[in-house]
Every structure is written in C-alpha cells, then in structure tokens.
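J.: Below are the sequence and a predicted model; questions follow.
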Amino acid sequence: MVQKGQFLERSTLIPVGTEVMEGTAHRGKHKPPLLILPPRPDEGGGMDHVIAAELAWAAASAGFPTLRFNHRGVGASQGARGTGEALLEDAEAAMRVLLENADTTAVAVASLHGGAQVALALQARFPAVGGLCLVAPADVEVSALGRVTCSLLVVQGEEDARLPRAAVSASVARAGGDFEVIDDAGVTFQRNLSQVGRVVSHWLQRLSGG
C-alpha cells in the first residue's frame, strides 16, 4: 500500500505497432500530465536517466501525472533501436497512453539532451502538446526554438556550451518562452539538479493555471 507522501511509479506497457515499450507512470490530479522523453538511444540514454527521475519526482510531488519510457530497443522495450521517424512514433505512442490514462486532451512534454529533436517534432505535428520543456537540449537548430507555438521552457546548465546561450535566449524569447540557466551546472546537472526539478514544477503549475 502506498502511504501519503510516498513516491511510487507503476510499470506501464506502451504498445507501438506490433511491439511493446516499457514505461513507468505516476498518478496525479492536476493537468496537464507530463510526458518525459529520454535522450536518444544513440546517446546511450533511457528512462532511468537521473534527470528523468528528478523530473518525474518533482512533477508527481506537485500533483501532476507523469510517464517516462524507454524507446524501442532500449532496456526491456521490444524491437530494434530506431532514429528519426521511429523515435517520433515511440513518443506518439507514449503520449497517447498518457492522454488516455490521465483522461485529458493535452499534455506537457519534457525532453532530455538530444531528445529535444523528438520533442520539437512531436510538438510540430500534434496540437495535443500544450507545453514543451527542453532540458539541456542538444543537436537541434537554435532557430527552431523560435517556431514553437505552445508554452516553451528551455533549461540549460551554466557550463553547457553545446548550444550558444545568447542565441538560445533570443530564439526562446521570439517564441514567448522562458529560458532558465542553472548556476554551476554542466550537461548532466551533477550539481544543482534539484533546481531543474523546481523550475519544471513551477512551469507545470503555470500551465495548469495555478
């Protein structure tokens, strides 16, 4: 039995085509629910990434449903590892499971590192993505950030030089979004990771009208 205040994610199966991906979900009463996209498989990332765990804990602690998952071919997820369109199909399948489980028509999406590619493509294709958070984004065109049409949050470590900070800030501003720089943090947020969770939690609360 889960006691009040405990954080317990439940195993979730996500069908995609004839295959099944593994995921973990946490229930919540607030909307929108948060879909957490892991780093791309070629980056060696999965749903157990420390940043993914922090985002899931922060969102669930604030009362928002969450879902994180492994792309096909990663961890216990069936199938072969994919790229491009295949990763987008995985994210869409996970999004639809979250929409159904949370009984809602809109989700917020948070991505890690190169998962920003998938997140941006998902938002461009599906109006159900009502909020987009890119944590330590990599391998994306900075100009694409300025074309995001929903609520946008970009979180970058102070020591993360993969994308030029000034250009990211300007592009996020064009989209009317928010850009947060975490002091003394690098690409993996070995320092001040909890600040990332707090920033994303506050963003979700703004999306919910709180």
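T.: Received, thanks. Numbering: from 1, shown residues only.
J.: contacts, neighbours, all on C-alpha from now
T.: Noted.
J.: For the longest helix seen in the chain, name the packing helices and strands.
T.: Taking DSSP state H as the criterion, the chain has its longest helix at helix 85-102. Here helix 85-102 touches strand 10-16, strand 34-37, strand 66-69, strand 107-112, helix 115-125, going by 3 or more Cα pairs under 8 Å, 6 or more residues apart in numbering; DSSP states H and E.
J.: ok, and here's another one to check against it:
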Amino acid sequence: MRNGGKKEKVTEEHIVFSSSGLKLEGIIHLPKCDTALPAVVICHPHPLHGGDMHNNVVMAITAALAEIPMAALRFNFRGVGGSEGEYDEGNGEQDDVVAALAFLESLGSIDRSRIGLAGYSFGAKAALPVALRQRNVQAVALVSPFLADVEWERLKSYATPKLFLCGSEDGFIAARKVQRLAAELPGISRCEIIAGADHFWWGYEARVAEKVASFLKVVLQTE
C-alpha cells in the first residue's frame, strides 16, 4: 500500500461539473495520501427506478476503495437529484460519464495513468461504451451489467482489464451467460457469480464491494 499501510482520513467534497451544458452534482472521496492517487468513477443504477449516487452498491464500493486507498467520484446522472437535465435513455448519460472522468483527471491529487471506471446495472451499461472509446480508462468493473449482443461483440477487441459481477439469483441478468462470454474476451477478463445475491445486492454489499476493490487494487497497481 502506497501510504505505508496506515488508515488515513478521507475527505468528502460535494462538487459540480458540466456535461453538455448541464450542471451535474457529485461527491469526490479523497483519502489522505502523500502521493497521487489512483481513482475510479462510479456510475449508479437506473434513474427511473430510484437509482442515484447514494445507492447501496455505489456507497459500498466507494467505502471499499477508500480503504486501499483510492479516490472515487460518485455522481448523479442528468435529471437525478440536484443534477440538471432529464433522463436520456442512456445516451446523454454516456456524456455524463465522459465529463465525470474529465473532472476527475483535472484534480492535481489524481494519478491520471491509473483511472478506473465502475458501473452498476444501468450505470454499467452507460459506462461500458465510454470505456471502449476512452484510452485513459485502465480498468473496468461492471456489476449486474445489462449488455446487448453488439456490446459483447465490441468487447472481443477490448483488452483492458475487465471484471463482471453477477448474483446467482439475479432475475434480470443471465449470470452464467455473462460468465461464459466474459471467458472468451481478451486480456484480463474475470466474471464472478456471488451465490445468493440478486440484482439489488441487499445484504451482499460488502461482498460485491470487496470484489470490485480487490480487482481495481491489483489492476491499478496500488501495492
């Protein structure tokens, strides 16, 4: 651990950044560290079904990353909470992910060579297209991802390290299919199925957060 193994204070700051002319709100979590930090943008689940940056999975991942230590930016997509705009069926939300990454990289305390992207459910679907076209993303963690066949095809030429997490009882995601397809992808590509967990991860937040944090810790070389 680059901070000598000591648990350090984490600063949480409410921030506002711009995406396609809209003001979006977020919270940046910055562990105290004497070197530039690796960092991750975390994308929340579906806005029309109560998803926001305070979601249980998003919060658990944020806390687990701070322990590494690793910075994290969680934010509200357009039309959610204090963010301007309205739901855009996953299209404008991709612009929001790009803007969040740009904001994160603008911070002097962040190591721009160690940037990761994580998304849960709708957040995974919004994050993946951005990761596929942005070379600055060094690792991707997708929790309960809704991915179409065309997205799996695009992943076949994407060698950036990838983690897929699914619950065995997820009624929306075919976990075994995700596991099979992930095994066919180039580079580091892992899929883990958490026994007993469903799509919402209640009671399993610590498990999913530990899996995501452990993966990003190794891939972004924080030790």
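T.: Structure's in. What do you need? Given the structure is predicted, the values throughout are model-derived calculations rather than measurements.
J.: Tell me where structure 1 has strands.
T.: Secondary structure of structure 1 (DSSP state E): strands at 10-16, 19-26, 34-37, 66-69, 107-112, 129-135, 151-157, 178-182.
J.: Quick check, central residue of structure 1?
T.: In structure 1, the residue lying closest to the centroid (Cα atoms, centre = their mean) is Ala110, at 1.9 Å.
J.: Would you check how far apart it and Lys4 of structure 1 are?
T.: Separation of Ala110 of structure 1 from Lys4 of structure 1 (Cα to Cα, to the nearest Å): 26 Å.
J.: Repeat that for Gly17 of structure 1.
T.: As for Gly17 of structure 1, its distance to Lys4 of structure 1 is 37 Å (criterion: Cα to Cα).
J.: give me the stretch of structure 1 that stretch 68-76 of structure 2 matches.
T.: Mapped onto structure 1 using TM-score structural alignment, stretch 68-76 of structure 2 spans residues 62-70.
J.: ok so, going back, let's have the helices and strands packed on helix 85-102 of structure 1 in a markdown table, adding distance to Leu145 of structure 1.
T.: Listed next are those as a markdown table, based on distance: least, Cα to Cα, whole Å:
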| stretch | distance to Leu145 of structure 1 |
| --- | --- |
| strand 10-16 | 28 |
| strand 34-37 | 17 |
| strand 66-69 | 23 |
| strand 107-112 | 13 |
| helix 115-125 | 8 |
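J.: Compare the ones you listed and report which one is nearest to Asp184 of structure 1.
T.: For Asp184 of structure 1, the closest of these is strand 107-112, at 18.4 Å, according to Cα to Cα.
J.: Kindly name the residues of structure 2 that line up with the closest one.
T.: Counting by TM-score structural alignment, strand 107-112 of structure 1 lines up with residues 115-120 of structure 2.
J.: So what's the gap between that stretch and the chain middle?
T.: Centroid displacement of stretch 115-120 of structure 2 relative to its chain, using Cα atoms, centre = their mean, to the nearest Å, is 2 Å.
J.: now swap in stretch 62-78 of structure 1 and tell me
T.: For stretch 62-78 of structure 1, the distance to the chain centre is 10 Å (Cα atoms, centre = their mean).
J.: So which bits of it are buried?
T.: The neighbour-count check on stretch 62-78 of structure 1 (16 or more other Cα atoms under 10 Å) flags 62-72, 74, 77-78 as buried.
J.: Where does stretch 85-98 of structure 1 end up in structure 2?
T.: Residue span in structure 2 matched to stretch 85-98 of structure 1, by TM-score structural alignment: 91-104.
J.: related to what we said a few turns ago, of the helices and strands packed on helix 85-102 of structure 1, which is nearest Val97 of structure 1?
T.: strand 10-16 (6.7 Å).
J.: Who are the packing partners of that closest one?
T.: In terms of contacts (3+ Cα pairs under 8 Å, 6+ apart), strand 10-16 of structure 1 is packed against strand 19-26, helix 85-102.
J.: Put together a markdown table for the ones you listed, with mean neighbour count on each row.
T.: A markdown table is the format used below for those (neighbours: other Cα atoms under 10 Å):
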| stretch | mean neighbour count |
| --- | --- |
| strand 19-26 | 20 |
| helix 85-102 | 20 |
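J.: Which one, of those, ends up nearest to Val200 of structure 1?
T.: Per Cα to Cα, nearest to Val200 of structure 1 of those: strand 19-26, 16.2 Å.
J.: Against which helices or strands is that closest one packed?
T.: strand 10-16, strand 66-69.
J.: Would you pull up how far the longest one lies from the middle of the chain?
T.: In terms of Cα atoms, centre = their mean, the centre of strand 10-16 of structure 1 is found 17 Å from the chain centre.
J.: and the residue nearest to Leu65 of structure 2 when sequence neighbours are not counted, how far is that from Pro38 of structure 2?
T.: Spatial nearest neighbour of Leu65 of structure 2, excluding adjacent residues (Cα to Cα, 6 or more residues apart in numbering): Ala213 at 5.5 Å. For Ala213 of structure 2, the distance to Pro38 of structure 2 equals 12 Å [Cα to Cα].
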